[in-house]
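S.K.: pasting the sequence and the predicted coordinates here, then a few questions.
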Amino acid sequence: MNSRNACRAGNTSARFLRKSSRHRIADGSRRQGRMILSCWNGRQQNMEEIMKAIMQDERVQKALAYLQEDQEQMMKDLLELVQIPAFSNHERQKAEAMRDKFAALGLQDVHMDEVDNVFGTLPGAGDGPKIMMAAHTDTVFPLDTPLAPQQKDGVWYAPGINDDTHGLADLLTMIRAIRASGLVFAGDIVFCANVGEEGLGDLRGVKHIFRQPNDIAAFVSLDTPTLGGIVHRATGSSRYRVTFRGPGGHSFADFGRPSAIHAMGRAIARIADFQVPDAPKTTFNVGVVKGGTSVNTIAAESSFLLDIRSDSPEELARLEGEAKAAIKAAVAAENRRGTQQGAVAAEIQQVGSRPAGTQADDCQIVRIAQTACRALGIEPELRDETSTDANIPISLGIPALSVGRGGREGGVHTTGEWFDPTEAWLGPQKDLLMLLLMAGLQDIAPAQLPKR
């Protein structure tokens, strides 16, 4: 392996990025403004005609056929990767596996950055935009979760087999198909296995990428559960850890002292009665509760995790305010109930913030995804707003999507997660056509997105 292809760790994420104005994204970002991305108004040919020219190219036909034939190897990669524990903020082992696979496939400038994002570049001819295609390495499952895949009637079962380990395997099969077919894009393609999409990962991998000055013209995440799914809007979210602390004591001898668990229960009951609009969609959930030491102990400490989401920054802010008021009222009520010395107090800590944003339904990157779907007989589906890695570039005005994986899947975020690989190759076929439209096919089809 030459020095350009060497796998190197450290402060290297800016290696594929150029000097430009820095985008600042704080971990606790309060940047919830919605940005409408206008369509590219540059010179455009009819996209369907461009797609016809792409589909007639012998190299493209070879690549599409390769992806179908490579499904067995894609499944081998998937079943290997899904057995590597990768709970959010603990992804390094899976990241190292992806780094090694990127290097073995001959990508250039393969490296892992400071937060364990992994990159590999397929250089283009130099006259097209730089596109990043990504899948995330982390899952929602704790490190001690049994991960061995099981097969029944052609369906595979394993925690994390879809979200987003399948996306990682699709990156690998696309790289093989591109290299085997001899395709040359007009612009560079940066393949990325990023960390921190799930839960308290708080999009830390993609936040880190876009903190650097960069010339990434578009970002695509392979992280949607339906084949034709296109997510082009970003739901904002705020997450809090609320910790209650009190004097504690014996349940009989010290009866009357305020309880951290009772205060927590009062707060959760108030939150459960919140009223939210159907539109813009706004949700709340207490997902984890902890506390107490024994059945006959007045709890000295308890905590819960609260998730608040909304398509509207205004609704998100309103509900955050109501939650904080509910917690304050619950503490006061518990302290009034107490008849002995001591008081409960609450600490509210924000542990996650994801910015909201949107793009027009007919903007260029959406039209590209729809055209790629239709070229393969797939019905494109603009899906409801949600929170994905694409939130970050969308919030910065950079065209971005989360798109669907192939095959059929279900049980995501449960230990019963399952994947039916029937015609799963259609996913990477569609994604390859998207890349060809975005970055351009050298000497055949112009890029349908501009450079940055």
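M.R.: Yep, that arrived.
S.K.: from now on I want contacts and neighbour counts done on CA atoms only, so please keep to that.
M.R.: OK.
S.K.: how about the strands of the stretch 1-150 of the chain, start to end?
M.R.: With DSSP state E, counting those that start in this stretch, the ranges of strands along the stretch 1-150 of the chain come out as 36-37, 108-112, 118-122, 130-136, 150-152.
S.K.: can you pull the buried residues of stretch 182-200?
M.R.: Taking 16 or more other C-alpha atoms under 10 Å as the basis for neighbour counts, the residues of stretch 182-200 that come out buried are 183-200.
S.K.: follow-up on the earlier one: save the strands of the stretch 1-150 of the chain as TSV, and put in distance to I348 too.
M.R.: Formatted as TSV, the entries for those read as follows, by distance: least, C-alpha to C-alpha, whole Å:
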stretch	distance to I348
strand 36-37	33
strand 108-112	34
strand 118-122	34
strand 130-136	29
strand 150-152	42
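S.K.: export those strands as CSV, with columns for mean neighbour count.
M.R.: Conversion of the strands of the stretch 1-150 of the chain to CSV gives the following (neighbours: other C-alpha atoms under 10 Å):
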stretch, mean neighbour count
strand 36-37, 18
strand 108-112, 25
strand 118-122, 26
strand 130-136, 25
strand 150-152, 11
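S.K.: and those strands: which comes nearest L305?
M.R.: Relative to L305, the nearest member of these by C-alpha to C-alpha is strand 130-136, separated by 23.0 Å.
S.K.: and the closest one with strand 118-122, angle?
M.R.: Between strand 130-136 and strand 118-122, the angle formed by their directions is 140 degrees, by axes from the mean of the first three to the mean of the last three C-alpha atoms, to 10 degrees.
S.K.: need the residues that contact strand 130-136.
M.R.: Defining contact as C-alpha atoms under 8 Å, 6 or more residues apart in numbering, one finds that strand 130-136 is touched by 164-165, 167-168, 171, 187-197, 215-223, 435, 438-439, 451.
S.K.: let's bring in a second one:
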Amino acid sequence: MNEEKTAVGPEVARAFEALKTLPAVKEALRLVRERLPETIEVQKELALIEAPSRHEQKKAARYAELLRGAGLEEVETAPSGNVFGFVRGGGRTGSSVLLEGHLDTVFSFGDVKGLFVDAEGRIHCPGICDDTRALAANLAVLKALRACGIRPHHDLVFAGTVCEEGLGAMDGMKRLLGEDLPARTKLLASISIDGGSRGTFYANATGMVDWQVDYEGPGGHVWTAWGEPSAVHAAARAAAKLADLELPAEPKTVLSVTLIEGGQAIHGIASRASFKVNARSNSATVLERLNQRMQELFQAGADEENARWETPGRIRMSCRKILDIPAGSQPESSRIVQAARAASLAAGVQPRLLPGGCTNGNIAIARGIPAVTLSRGGEEFGTHTLAEWFDPRGVWVCEQRSLLLLLALAGVEGELAPLDLRV
């Protein structure tokens, strides 16, 4: 038997078997499939509303309208920019399960010039996949729950989050979990929709940090100021040291100096230089050790350039983190991972747990909240490029999988008890 199938415990398996037999749940699963064309039209509409990170207001406003129209209660746009609301559970527990996708895209205003559907039915538009598909899919789940009269035991939270991409640094999810929801509910679990393909999911968090490193010195003319230290040389010395670092293959850990600039003239000793570093690891401990070592090497570049010319302190280094996303992990035997596998199998797709992952799920995992990130379902191409396209064939498995997982974790009032994630 396939390893992924054997990784679901009997209690979790029984819960999903029972869930699939409930008439209202069967009808909801049918509806998200039947109504896929409607869902895809919503996806197209939202993809055409440009939403660079920190500029999601227009898309957020439209998404709030769609959520209200689908029957979500207490919909609000928080000061963070996040849009969220509730399906109140019959148990009145004050606890909830979250289903979210992010509103922002990596593109700048003006990049989206329209969309077209090719002869094979693929939809071409920047942002059509990441993460507009999640917004439309989650809305479809909400509509199906409401249409079928399914009332969960715990509350459900549906959210569109801001600032997931790039230097947005998942700030929307940080603020959703840290500011927007704590006064309103106790979050039991988090489900994010992100990433391509059908059966993949993430349950662990790759940590990521970006550094800005700056060097300053006296500068001068290459001929007349010869003997002064160079900020560019200091940056280059540090960059070379970073490039030579031996990094562990397991847990996977990487770094790269990604951008470098400096100097003021082709005939001038550089008075300034800077570079940026991106580093990632599947281990929070390893990433923290790497952060410490990188700071030592940043300074070593300045020290060695000063020592070369016997000019102590002439080149000065400063550095700062410009992005910090925590790493974290959950055991493969944990209930949340078992449930994600079982939901995939119940939706008719083979689950595949990917190592690491850097999604909004990182933020929940770092806060000790059981979390998984499920894929958007279906074939994608060119994500984060202007050539991005999405194939909508068969992608209802995304809605079916998240609907089943959501109800297994929250329970169905009077029909099915919620899975206990503490086991």
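M.R.: Everything's here; your move. Here the structure is a predicted model, which means the values were calculated and not measured.
S.K.: in strands, which of the contacts of strand 130-136 of the first structure appear?
M.R.: When strands are assigned by DSSP state E, the members of the contacts of strand 130-136 of the first structure inside them are 189-194, 216-223.
S.K.: dump these to CSV, plus distance to A325 of the first structure.
M.R.: Converted to CSV, these look like this (distance: C-alpha to C-alpha, whole Å):
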residue, distance to A325 of the first structure
I189, 48
V190, 45
F191, 45
C192, 41
A193, 40
N194, 36
I216, 42
A217, 42
A218, 40
F219, 38
V220, 39
S221, 37
L222, 39
D223, 35
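S.K.: gap between the aligned partner of W156 of the first structure in the second structure and P392 of the second structure?
M.R.: The equivalent of W156 of the first structure in the second structure is I123 (alignment by TM-score structural alignment). Spatial separation of I123 of the second structure from P392 of the second structure under the definition C-alpha to C-alpha, to the nearest Å is 8 Å.
S.K.: can you check A147 of the second structure too?
M.R.: Counting by C-alpha to C-alpha, the separation of A147 of the second structure from P392 of the second structure is 23 Å.
S.K.: what of W223 of the second structure?
M.R.: W223 of the second structure sits 64 Å away from P392 of the second structure when distances are taken as C-alpha to C-alpha.
S.K.: for the two, indicate the residue with more neighbours.
M.R.: Neighbours were counted for W223 of the second structure and for P392 using other C-alpha atoms under 10 Å; P392 has more, 19 against 10.
S.K.: what do we get in the first structure for T258 of the second structure?
M.R.: Looks like T258 of the second structure aligns to G287 there (TM-score structural alignment).
S.K.: matching residues in the first structure for stretch 52-64 of the second structure?
M.R.: Alignment of stretch 52-64 of the second structure against the first structure: residues 87-99, by TM-score structural alignment.
S.K.: follow-up on the earlier one: who's in contact with the match of W156 of the first structure?
M.R.: For I123 of the second structure, the residues meeting the contact criterion (C-alpha under 8 Å, 6+ apart) are 115-117, 389-392.
S.K.: wait, H267 of the second structure touches G219, no?
M.R.: No - contact between H267 of the second structure and G219 fails when scored by C-alpha atoms under 8 Å: they sit 10.6 Å apart.
S.K.: comparing these two, which residue is more hemmed in?
M.R.: For the pair H267 of the second structure and G219, the greater number of neighbours falls to G219 (21 against 11), based on other C-alpha under 10 Å.
S.K.: neighbours of the nearest residue to the more buried one once chain neighbours are set aside, how many?
M.R.: Ranked by C-alpha to C-alpha, 6 or more residues apart in numbering and with sequence neighbours excluded, the top spatial neighbour of G219 of the second structure is S271, at 4.0 Å. By the measure other C-alpha under 10 Å, the count of residues near S271 of the second structure is 21.
S.K.: tell me the contacts of A300 of the second structure?
M.R.: Shown here is A300 of the second structure, whose contacts under the criterion C-alpha under 8 Å, 6+ apart are 237-238.
S.K.: the second structure: helices as residue ranges?
M.R.: Assigned by DSSP state H, the second structure shows helices spanning 3-6, 10-21, 23-34, 36-47, 57-69, 132-147, 171-175, 231-243, 284-309, 335-346, 361-366, 396-410.
S.K.: so which of those helices comes closest to T206 of the second structure?
M.R.: Taking C-alpha to C-alpha, helix 361-366 is the member of the helices of the second structure nearest to T206 of the second structure, at 7.3 Å.
S.K.: that closest one aligns to what range in the first structure?
M.R.: Going by TM-score structural alignment: helix 361-366 of the second structure matches residues 390-395.
S.K.: then stretch 76-91 of the second structure?
M.R.: Across the first structure, the stretch matching stretch 76-91 of the second structure (TM-score structural alignment) is residues 111-126.
S.K.: ends of the matching stretch, how far apart?
M.R.: Taking C-alpha to C-alpha as the measure, stretch 111-126 of the first structure stretches 21 Å from start to finish.
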